[in-house]
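Enquirer: Structure here, sequence nowhere to be found:
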């Protein structure tokens, strides 16, 4: 007969066999603990994502309110302007009156279909056919919020609303703000987490505002995802490198679905909820199983 292999002689002992059987008996409990740990981690991640999205919306509340008020004003003016017909003086007067009631507005005008400032707070008669705002209007003929330099040296945010006269396109109303007009105070009133920066952008991926400055915003946006692509994903959270190579966590939330979005930028550790990782789901139950085997082994030896 073949002699038993010496390497396995130790497994033939009664105490070892009892411990191994106990280990098999405890294995289903370990699997259940593993599944429960996974669920805890998933719940923690979901709560963390919801918290970050909530902070993103809170950080951009000021910008959202200003843009909403501006769009409402542009819509009202677009309905009123056709009633003035060819009276450019009256048209300019009504635009000036609206402009004086809107804080930090630096231009309000009616741009004709041919791209001439028909009436407004200033620059009447100026040809704007070469501006990005006019080109986008001609391409879409839809309301939008855009960012460009316009005819000024400083960047402006343009709120555009098409004008319809006798069922025919009659140019558009534009309300222009400097970027600084929407750079509201982002200081937290509570002790909750705050993003490193919050950027607003439109559906085309144009940056509208940034708490740390529009000029440097390109350094902080995701390196591997275009802003225009983020506008079609809805609310989301993801990790990526910024354009300086630093790992960041990003949260995207719609301010005006289909038009304006907020992007908050967080340090990489913001995505880690209490140190829980997927490894925890395996490590903790495995350690419990090993400890149970060790206790059982020493208990058998003492009997």
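Expert: Now that the structure is in, tell me what you want to look at. Keep in mind that what you see is a predicted model, and the values were worked out from it rather than measured. Numbering: from 1, shown residues only.
Enquirer: contacts and neighbour counts: CA atoms only from here.
Expert: OK.
Enquirer: can I assume residue 149 is in contact with residue 177?
Expert: No - with contact defined as Cα atoms under 8 Å, residue 149 does not reach residue 177; the gap is 10.6 Å.
Enquirer: Do a quick rundown of the helices in the stretch 1-150 of the chain.
Expert: Shown for the stretch 1-150 of the chain, the helices assigned by DSSP state H, counting those that start in this stretch span residues 14-59, 61-80, 88-101, 132-140.
Enquirer: Turn those helices into JSON lines, including distance to residue 286.
Expert: Output for the helices of the stretch 1-150 of the chain, formatted as JSON lines (distance: least, Cα to Cα, whole Å):
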{"stretch": "helix 14-59", "distance to residue 286": "7"}
{"stretch": "helix 61-80", "distance to residue 286": "46"}
{"stretch": "helix 88-101", "distance to residue 286": "67"}
{"stretch": "helix 132-140", "distance to residue 286": "60"}
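Enquirer: Neighbour count: residue 149 and residue 177, which is higher?
Expert: In terms of neighbours (other Cα atoms under 10 Å), residue 177 is the more surrounded of residue 149 and residue 177; the figures are 23 against 15.
Enquirer: let's bring in a second model and compare:
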């Protein structure tokens, strides 16, 4: 897998795709940044708009509550008078309610929770109301909701103003407002993004809600208490309500420290930023444009560069395997430069075929000529051998005949070498093992009439050499085999034997070893006088090969080893120096 990924990463297709992606990435990032800035600006506009909308919507609520506070404070100022008159206040308070037509109750509740002076229900004990205990524990102006008022028997909003006598809390004046929505209608502002409005007091209790009391808790900000929102003045923020909807919230004080209005509006990022463009589209659009740009650029490169390049490669492979030039298949999208490249390659392939044909012709002519040379040399040497044979038949001297026989043998050995080169040579390369096997067999065969019972063992490793090495190697081996057959001996209790072994030591060196048994000489020619010519010839042949010769003699064996270098065929000089 890793190798496949590494290979893929090195392809032109992969690198162009990565390059195009990196090149176009800044454009996509700029688009995303601009979109994000647009969304932030839309959020700020939505927040500012919602603060103003909430303030406008709560204007009526504010007026009612402030009026109730004014009425409660006026009544609180009259409490000493009512106290002196024996709490004769039901009629004036009832008249007050009829004139205002906005309140359902007005009265004074003592610190013990008894309705001391009121528009109705005077003398009633309301000490169980939560508001009574809160005013007694912390007497201050406050607004509270009573879901089931003991006098009006309905839900009301109570505005309470404390009354003090000689600095000691004595009770509070309460003015009740019927619990109904008093917000201005805002649904016409944006039907797609409805505004939800509610009021709450300093204790975090919801007083009114324009959406009613059903699931009113679900429309409050999730994870934030209403009490935490009352100490920062007018504010707006983005969050989710407890139903999980993303909303823009705004908090506007109606009566500082007492009553607040909370408005929420559908989040700008969930709604339309501009007409016809929603936020999802605005974010996905630059990403889609980036992907589309990369895709179009990659498709164009694929059609105009990658595919024509692969077609050209396929034509090259076809030419390499079949030595045939396939016609080009241009597409309409193939650029002119690539067409010219294919035409140039076609002309180059034609030139290569033409040059190869000429080269093959030259090699063929050279091979024919070389074989003809070897053939003529072989014929001439055979002619010389025939002349020597004629001389041998006419002479009566045994020594002269034997000398001429030795010369004839050497001439025939050289002739056999050229015959083998004529038969086996290919482009100046000779299989030394095949050549030596033939020459050695022929040399041993020429002694079979005079020397009988010799056991011959031959072993040849495959070695390829130049003709410049093959000729002296073969002639030296022939001389050594001739000498071995001439002086082969019969060890005590054994038969005579001869071993010829060609070994490849390594890629650069080889050796040939000729060993024969010693003892009673079996050849009748061994006793004749020698001129030491064979030894001189062997040393000369070894020098031509840049080789080394070693002789080893024991009681029953005599061996000669020639170590020689194997020339590399790409070397300028086919014969390299060899260190023993």
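Expert: Noted; the coordinates are in hand. These numbers come from a predicted model, not from an experiment.
Enquirer: To residue 295 of structure 1, which of the helices of the stretch 1-150 of structure 1 lies closest?
Expert: For the helices of the stretch 1-150 of structure 1, proximity to residue 295 of structure 1 was assessed by Cα to Cα; helix 14-59 is nearest, at 9.3 Å.
Enquirer: okay, the angle between the closest one and helix 61-80?
Expert: Note on geometry: by axes from the mean of the first three to the mean of the last three Cα atoms, to 10 degrees, helix 14-59 of structure 1 and helix 61-80 are set 40 degrees apart in direction.
Enquirer: same for helix 14-59 of structure 1, what does it pack against?
Expert: On a contact count with 3 or more Cα pairs under 8 Å, 6 or more residues apart in numbering; DSSP states H and E, helix 14-59 of structure 1 meets strand 236-241, strand 247-256, strand 260-267, helix 278-302.
Enquirer: Single out the most deeply packed of those.
Expert: Between those, strand 260-267 has the highest mean count of neighbours, a mean of 25, where neighbours are mean count of other Cα atoms under 10 Å.
Enquirer: and it with strand 236-241, angle?
Expert: Angle, strand 260-267 of structure 1 to strand 236-241, by the same axes, to 10 degrees: 50 degrees.
Enquirer: in the superposed pair, what's the mean gap between strand 260-267 of structure 1 and structure 2?
Expert: Superposing on structure 2 and averaging over aligned pairs (mean Cα distance after the TM-score superposition for structure 1), strand 260-267 of structure 1 comes out at 4.0 Å.
Enquirer: In terms of secondary structure, what does that strand contact?
Expert: Counting contacts by 3+ Cα pairs under 8 Å, 6+ apart, strand 260-267 of structure 1 is packed against helix 14-59, strand 197-202, strand 247-256.
Enquirer: what angle sits between that strand and strand 247-256?
Expert: With the same axes, to 10 degrees applied, the angle from strand 260-267 of structure 1 to strand 247-256 works out at 160 degrees.
Enquirer: roughly how far apart are the residue minimising distance to the centre of structure 1 and residue 233 of structure 1?
Expert: The C-alpha lying nearest the average C-alpha coordinate of structure 1 belongs to residue 252 (Cα atoms, centre = their mean; 1.6 Å). Here the criterion is Cα to Cα, to the nearest Å. By it, residue 252 of structure 1 lies 9 Å from residue 233 of structure 1.
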